[in-house]
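Visitor: when you get a sec, could you give me coordinates for this:
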Amino acid sequence: MKLCPKCSRSPLPFVMVVLISSVLAFITWLVLGLSQIEPTVRLAAGAAVFLAVGGTLVHYVITCLKRHCRHDHEHQQVQHGQTFSRPA
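Guide: Take a look at the predicted model:
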């Protein structure tokens, strides 16, 4: 999955993915702390939630960046050696 060079420069969407995944993993860890589950199982469940949510959100972010790229035509033209001619 290659992204447009202009669109892939912003780290903000990926920072948001890490933030959301971390919050949900922490909430899972806290909720499991109310039950009689061992700490290693709590950590494993929190890590599993982090990976599952993070993987899903990264896939969603990359798909949205590719779908809503405004530089797509410029990137394809340079790649194929084509140029647009504007009617006057």
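
Visitor: only C-alpha atoms for contact and neighbour calcs from this point on.
Guide: Noted.

Visitor: the longest helix in this protein is where?
Guide: Under DSSP state H, the helix in the chain containing the largest number of residues is helix 39-67.

Visitor: distance check, the residue nearest to the spatial centre of the chain against Pro13.
Guide: Residue closest to the mean C-alpha point of the chain, counted by CA atoms, centre = their mean, is Val58 at 2.2 Å. Between Val58 and Pro13 the distance is 9 Å, computed by CA to CA, to the nearest Å.

Visitor: second chain to compare with the first, below:
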Amino acid sequence: MKLCKTCFSSVWPFVLMTVIAGITGFVTWLTLGLSQPEPETRIAVGLIVFVAVEATLIHYVVSCMRRHCRHHVPKMGRGHHLSPGA
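Guide: I've put the predicted structure just below:
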């Protein structure tokens, strides 16, 4: 998997993913508190949700960065169109 170093130099997408996963895990932990399970069960399920959401978001962000990276595409001058017949 070839990744562009310029696209991955910013840490903000990864920080935002971790915050979203943390909030989701915390809300899961709070919700499980309403049903009174064991504290170890609440922590375990909250961590599982955190890891699942984090892994899903990492996969999504990395695939989007690879798909939309334009750092290696030659720049087109004025008057050039994307389609050859235009």
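
Visitor: rewinding a little: helices or strands next to the longest helix of the first structure in the packing?
Guide: The helices and strands touching helix 39-67 of the first structure, judged by 3 or more CA pairs under 8 Å, 6 or more residues apart in numbering; DSSP states H and E, are helix 12-32.

Visitor: would you mind pulling the contact partners of the helix it packs on?
Guide: Applying CA atoms under 8 Å, 6 or more residues apart in numbering, the contact partners of helix 12-32 of the first structure are 42-43, 45-47, 49-51, 53-54, 57-58, 61.

Visitor: now stretch 58-69 of the first structure
Guide: Contacts to stretch 58-69 of the first structure, defined as CA under 8 Å, 6+ apart, come from residues Leu3, Cys4, Cys7, Pro13, Phe14, Val17.
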